[in-house]
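1. Prediction below, plus the sequence it came from.
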Amino acid sequence: MNILISGGSGFLGSALTDELIKRYKNKGQELYITWLTRDSSQQHPVEVSMMTYDELATSNASFEVIVNLAGAGIADSRWSDERKQTLLASRVKPTESLLEFIARNKYKPKLMVSGSAVGWYGTQGDKPLNESSSYETDFSHKLCDDWEQLALKATDYGVPVAIVRTGIVIHPDGGMIGKLLLPFKLGVGGQLGDGQQIMSWVSRADWVGATIFIIEKHLAAQNNPQSDHNLVTVDNILQTATDTPAVVYNLTAPNPVTNHTFTKALGSWLHRPTFFTLPNFLLKLMFGEMSTLLIDGQKVLPQALQEAGYEFKQPTFKQALEQQH
């Protein structure tokens, strides 16, 4: 497999790279990974090649799969107008570069996997949401939808697209858990608001496993259309202007938890008390509009993945905390 990854050095891209190298090396299969980057001098595994966006603009290289993960962290700082523009541009510009590459390249990829988030659904409380569910309009939805709609333009050039709407990714190396470790270790971690908001999460191991599962199943379906590998269902197909398939997957664990359960489990794992509570008004004061990520819940379920046959390695939050790798 020859794969190009934007955002390859990030929290998810680096883990995906490591697992691909491990799996394909163990199987004795050929694997070529290229990270698309703005800084070719950044550290990377010896098995990985580097390509800048300037080099991509003139490259005639061929890639079987493109994984589009580049984007600034949505929860890294308050959502000022300037920050909102940064969040959008950090997703749009890399995706536009990839589309330009696809458009002029004679050898088209067989699949583009493009990032998104469960924020696409907006705030919907404890209502179960699968890939065919509708959305509520807010900033998170608009940010995700603008990114998704742009990525779907790859189908104009005959490239199938798989959108992956990711929940809260659980691993101590980064993401939400990485940010919470210090306050919880200091014994000042605690519940957010009333603690009843639903948190849709996924372990990093399952995010990586599911992404590879999607890639391999889609490639197998293209190589053998009569096989049972096709991952397109009535519920996860996306409408585009062409007949080229485009689908969406919720990359979340099948067992979402309340913030109260999340808090108690994290405290137990770290052997620390969780007596504190941050009330909603204080969260709004601290984080502004971004506090919706902490206060308002979403119950997003991985229906398409499970129907396709993916088996979660860490389906419960307790397992995600205890079985780190």
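-> Received, thanks.
2. alpha carbons only for contacts and neighbour counts from here, please
-> Noted.
3. Next, the buried residues of stretch 274-294.
-> By neighbour count with 16 or more other Cα atoms under 10 Å, stretch 274-294 contains the buried residues 274, 280, 283, 287, 290, 291, 292, 293, 294.
4. how far is it from where the chain is centred?
-> Using Cα atoms, centre = their mean, to the nearest Å, the distance from the centre of stretch 274-294 to the centre of the chain it belongs to is 24 Å.
5. Redo the buried residues of stretch 274-294 as JSON lines? Include secondary structure and distance to residue 106.
-> What follows is these, written out as JSON lines (DSSP: H, G, I helix; E, B strand; the rest coil; distance: Cα to Cα, whole Å):
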{"residue": "274", "secondary structure": "coil", "distance to residue 106": "57"}
{"residue": "280", "secondary structure": "helix", "distance to residue 106": "54"}
{"residue": "283", "secondary structure": "helix", "distance to residue 106": "51"}
{"residue": "287", "secondary structure": "helix", "distance to residue 106": "47"}
{"residue": "290", "secondary structure": "helix", "distance to residue 106": "43"}
{"residue": "291", "secondary structure": "helix", "distance to residue 106": "46"}
{"residue": "292", "secondary structure": "helix", "distance to residue 106": "44"}
{"residue": "293", "secondary structure": "helix", "distance to residue 106": "42"}
{"residue": "294", "secondary structure": "helix", "distance to residue 106": "45"}
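6. any chance of those in a markdown table, with distance to residue 307 too?
-> As requested, the buried residues of stretch 274-294 are exported to a markdown table (distance: Cα to Cα, whole Å):
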| residue | distance to residue 307 |
| --- | --- |
| 274 | 37 |
| 280 | 37 |
| 283 | 38 |
| 287 | 38 |
| 290 | 33 |
| 291 | 33 |
| 292 | 31 |
| 293 | 28 |
| 294 | 30 |
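7. Tell me the one among these nearest to residue 62.
-> Of all the buried residues of stretch 274-294, residue 293 has the smallest distance to residue 62: 38.6 Å, by Cα to Cα.
8. And the strand or helix carrying residue 50, what's buried?
-> Take DSSP states H and E as the rule and residue 50 turns out to sit in strand 48-52. Judged by neighbour count (16+ other Cα under 10 Å), strand 48-52 contains these buried residues: 48, 50, 51, 52.
9. Residues contacting it from elsewhere in the structure, which ones?
-> With contacts defined as Cα atoms under 8 Å, 6 or more residues apart in numbering, strand 48-52 is touched by 32, 33, 34, 35, 36, 37, 38, 39, 40.
10. The helix or strand following that strand packs against which elements?
-> Once the chain leaves strand 48-52, the next helix or strand it forms, by DSSP H and E, is helix 53-56. When contacts are defined as 3 or more Cα pairs under 8 Å, 6 or more residues apart in numbering; DSSP states H and E, helix 53-56 sits against helix 81-104.
11. tell me how far the helix it packs on is from the chain's mean position?
-> 16 Å.
12. and if you look at stretch 70-87?
-> In terms of Cα atoms, centre = their mean, the centre of stretch 70-87 is found 16 Å from the chain centre.
13. dropping in the other structure now:
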Amino acid sequence: MAELVRRAGLPVSAEEAFAWHERPGAVERLLPPSAGIQVAQCSGTIRDGDRVKLQVSFGGVKVPWVLEYYGYEPGRRFCERQIEGVFARWSHERRFEPDGPDACFLEDRIDFQMPGLWPIRSWAERRILRGLEKTLRYRHDTVAADLAEHARWRDRPRLRIAVTGSSGLIGSALVPFLTTGGHSVQRLVRGRSGEHEGHVVWDPETGQLQADRLQPLDAVIHLAGENLAAGRWTAERKERIRASRVEATRRLCQSLARLLRPPRVLVVASAIGYYGDRGDELLDETSRPGRGFLADLCRDWEAASRPARSAGIRVVVARFGLVLSPRGGSLAKMLTPFRFGLGGRLGGGGQFWSWISLDDVLGALLHAIMTDELEGPVNFVAPEPVTNAQFTRTLARVLRRPAVLPVPAWALRIALGEMAREMVLPSARVVPRKLEQTGYPFRHRKLEWPLRHLLGRQTPE
């Protein structure tokens, strides 16, 4: 039998921390993106007898892992035990101990045993313990930061928020982040809504919105659109991208403007591709647009929100930089070659990459909704952009691999075509002027820490 006990301080009361764990989305927020675990089914509560079904990936094979909750003591304790899975035995207890009125300690105690004979079982348990150490470090860091972000708005009412693109990279993380903070979320989705509670039909091609199922809304976050990096930019694909971004945004804004009670605020996704290729010029929200397909797309995309502004809705345009997550985007594509020691700079390496951690995207979206003076374009990037050479060196250091195999610009142009010229090789040194002026507290200002956090790598001393 192996045992692991870890304790962490949290910046809220024991009752508030416990309530976070009780809300929908807590299981999703606690799963490290590098762990290969997904939620297959969840009852939504942690009371005795409730269950959660996970899928654990082992070498590409998904194995079910079913856990049942027990030992529920409101505000103080809950436990889980394995019903089905790879362990011979598994139990996990979480205790919440007050540390004054506005702080507490969270203690995790895990007991488990692997099946098999002693030598093999002992070796497997040691490996599992090392992985659990990383998992609990990730969980404690995430819970503490999420609680601190939500505590900033403790005195404000909880909101009713609709989200488009809720299955994408940002949306799938945003929904559990909001619900664990106590907000009510409705997903605007294609297809039939009656099959899932909280889903409302929205057709981006026609603009039809199932208004009779839509609760009165405080805010809408519009993230839906064709993935820009999913393939070469053929003429047909560029047309699909434009339709999914520009026309769909215009139709959604027209639908929201027609509601009897429109939302107070709308956050519309855009991208720092708006600025084009600008070398080492320092760019903020007042900088002029660039040139090229992506810059033109972003300009038209942002202008498509005009019907919402005309209806008196406060509109925030989120110009996203390179969003860091091993589950998707540029970082996910780079991980495999870098893990095999085959990574290196892209092109000359001098082009600036303005990045932002996925957790800061979530926090900044909530900040945009809650901050009444924030309006218009807002750069969703970290305060310290890096060059591509600095990015690749940092990633290689975190993974403990060399970065000695650069990919020349001509090879990228052949492989990716116009997308390489517009998304990989351009330089955009963008800063989050408005977020900093309105007091958003970045979790990750420097690149190395979010990479270590997301990839489960030991934080440097």
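-> Structure's in. What do you need? Note that the structure is a prediction, hence the values are computed from the model and not measured.
14. Do you know the score for how well these two fit?
-> Once superposed, the chains reach a TM-score of 0.85 (TM-score structural alignment, normalised by the length of the first structure), with 291 aligned residues with a Cα RMSD of 2.0 Å.
15. For the first structure, just list every one of the helices.
-> Along the first structure, counting by DSSP state H, helices occupy 13-27, 53-56, 81-104, 139-151, 175-185, 204-223, 259-270, 280-287, 292-295, 303-308, 317-322.
16. Switch the ones you listed over to a markdown table; also include distance to residue 230 of the first structure.
-> Below are the helices of the first structure laid out as a markdown table (distance: least, Cα to Cα, whole Å):
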| stretch | distance to residue 230 of the first structure |
| --- | --- |
| helix 13-27 | 21 |
| helix 53-56 | 31 |
| helix 81-104 | 23 |
| helix 139-151 | 21 |
| helix 175-185 | 32 |
| helix 204-223 | 5 |
| helix 259-270 | 35 |
| helix 280-287 | 43 |
| helix 292-295 | 34 |
| helix 303-308 | 8 |
| helix 317-322 | 29 |
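17. out of the ones you listed, which comes closest to residue 114 of the first structure?
-> Within the helices of the first structure, the stretch nearest residue 114 of the first structure is helix 139-151; the backing value is 6.6 Å (Cα to Cα).
18. Please identify which of the buried residues of strand 48-52 of the first structure is nearest to residue 109 of the first structure.
-> Lowest distance from residue 109 of the first structure to the buried residues of strand 48-52 of the first structure (Cα to Cα) belongs to residue 51, with 16.7 Å.
19. Now do the same for residue 137 of the second structure: helix, strand or coil?
-> The local conformation at residue 137 of the second structure, judged by DSSP: H, G, I helix; E, B strand; the rest coil, is helix.
20. That one matches what in the first structure?
-> Aligned by TM-score structural alignment, residue 137 of the second structure pairs with nothing in the first structure.
21. swap in residue 267 of the second structure?
-> By TM-score structural alignment, residue 267 of the second structure lines up with residue 113.
22. Same question for residue 181 of the second structure.
-> Here residue 181 of the second structure is matched to residue 23 in the first structure, going by TM-score structural alignment.
23. With residue 304 of the second structure instead?
-> Here residue 304 of the second structure is matched to residue 150 in the first structure, going by TM-score structural alignment.
24. For that match, grab the count of nearby residues.
-> Applying other Cα atoms under 10 Å, we find 15 residues neighbouring residue 150 of the first structure.
25. Residue 143 of the first structure now?
-> There are 22 residues near residue 143 of the first structure, going by other Cα under 10 Å.
26. related to what we said a few turns ago, which one of the contacts of strand 48-52 of the first structure is nearest residue 13 of the first structure?
-> Of all those, residue 35 has the smallest distance to residue 13 of the first structure: 9.0 Å, by Cα to Cα.
27. what's the closest non-adjacent residue to the counterpart of residue 69 of the first structure in the second structure?
-> Under the alignment defined by TM-score structural alignment, residue 69 of the first structure corresponds to residue 223 in the second structure. Excluding the flanking residues, the one nearest residue 223 of the second structure by Cα to Cα, 6 or more residues apart in numbering is residue 165, at 4.8 Å.
28. Between the helices of the first structure, which one is closest to residue 162 of the first structure.
-> helix 204-223 (8.1 Å).
29. Next, give me the two most distant ones among the buried residues of stretch 274-294 of the first structure.
-> Comparing every pair within these by Cα to Cα identifies 274 and 290 as the most remote, at 23.2 Å.
30. before we move on, back to that, quick one, which of the helices of the first structure is nearest to residue 160 of the first structure?
-> Closest to residue 160 of the first structure of the helices of the first structure is helix 204-223 (Cα to Cα; 9.0 Å).
31. Show me what that closest one packs onto, helices and strands only.
-> helix 13-27, strand 111-117, strand 168-170.
32. I'd like those laid out as CSV, including distance to residue 126 of the first structure and mean neighbour count.
-> Below are these laid out as CSV (distance: least, Cα to Cα, whole Å; neighbours: other Cα atoms under 10 Å):
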stretch, distance to residue 126 of the first structure, mean neighbour count
helix 13-27, 30, 16
strand 111-117, 17, 24
strand 168-170, 16, 22
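33. where's the residue opposite residue 9 of the first structure in the second structure once aligned relative to residue 217 of the second structure, distance?
-> For residue 9 of the first structure, the aligned position in the second structure is residue 167, judged by TM-score structural alignment. The gap separating residue 167 of the second structure from residue 217 of the second structure is 20 Å, by Cα to Cα, to the nearest Å.
34. For the contacts of strand 48-52 of the first structure, pick the one with the most neighbours.
-> Highest neighbour count within the contacts of strand 48-52 of the first structure: residue 36, with 26 neighbours (other Cα under 10 Å).
35. just checking, that residue touches residue 9?
-> No - using Cα atoms under 8 Å, residue 36 of the first structure makes no contact with residue 9, being 9.2 Å away.
36. joint contacts of these two?
-> Common neighbours of residue 36 of the first structure and residue 9 (Cα under 8 Å, 6+ apart) do not exist.
37. residues in contact with the residue opposite residue 267 of the first structure in the second structure once aligned?
-> Residue 267 of the first structure maps onto residue 396 of the second structure when the alignment is built from TM-score structural alignment. Residue 396 of the second structure makes contact with 338, 343, 402, 403, according to Cα under 8 Å, 6+ apart.
38. Mind doing that once more with 10 Å?
-> Counting by Cα atoms under 10 Å, 6 or more residues apart in numbering, residue 396 of the second structure makes contact with 335, 338, 339, 341, 342, 343, 344, 390, 402, 403, 404.
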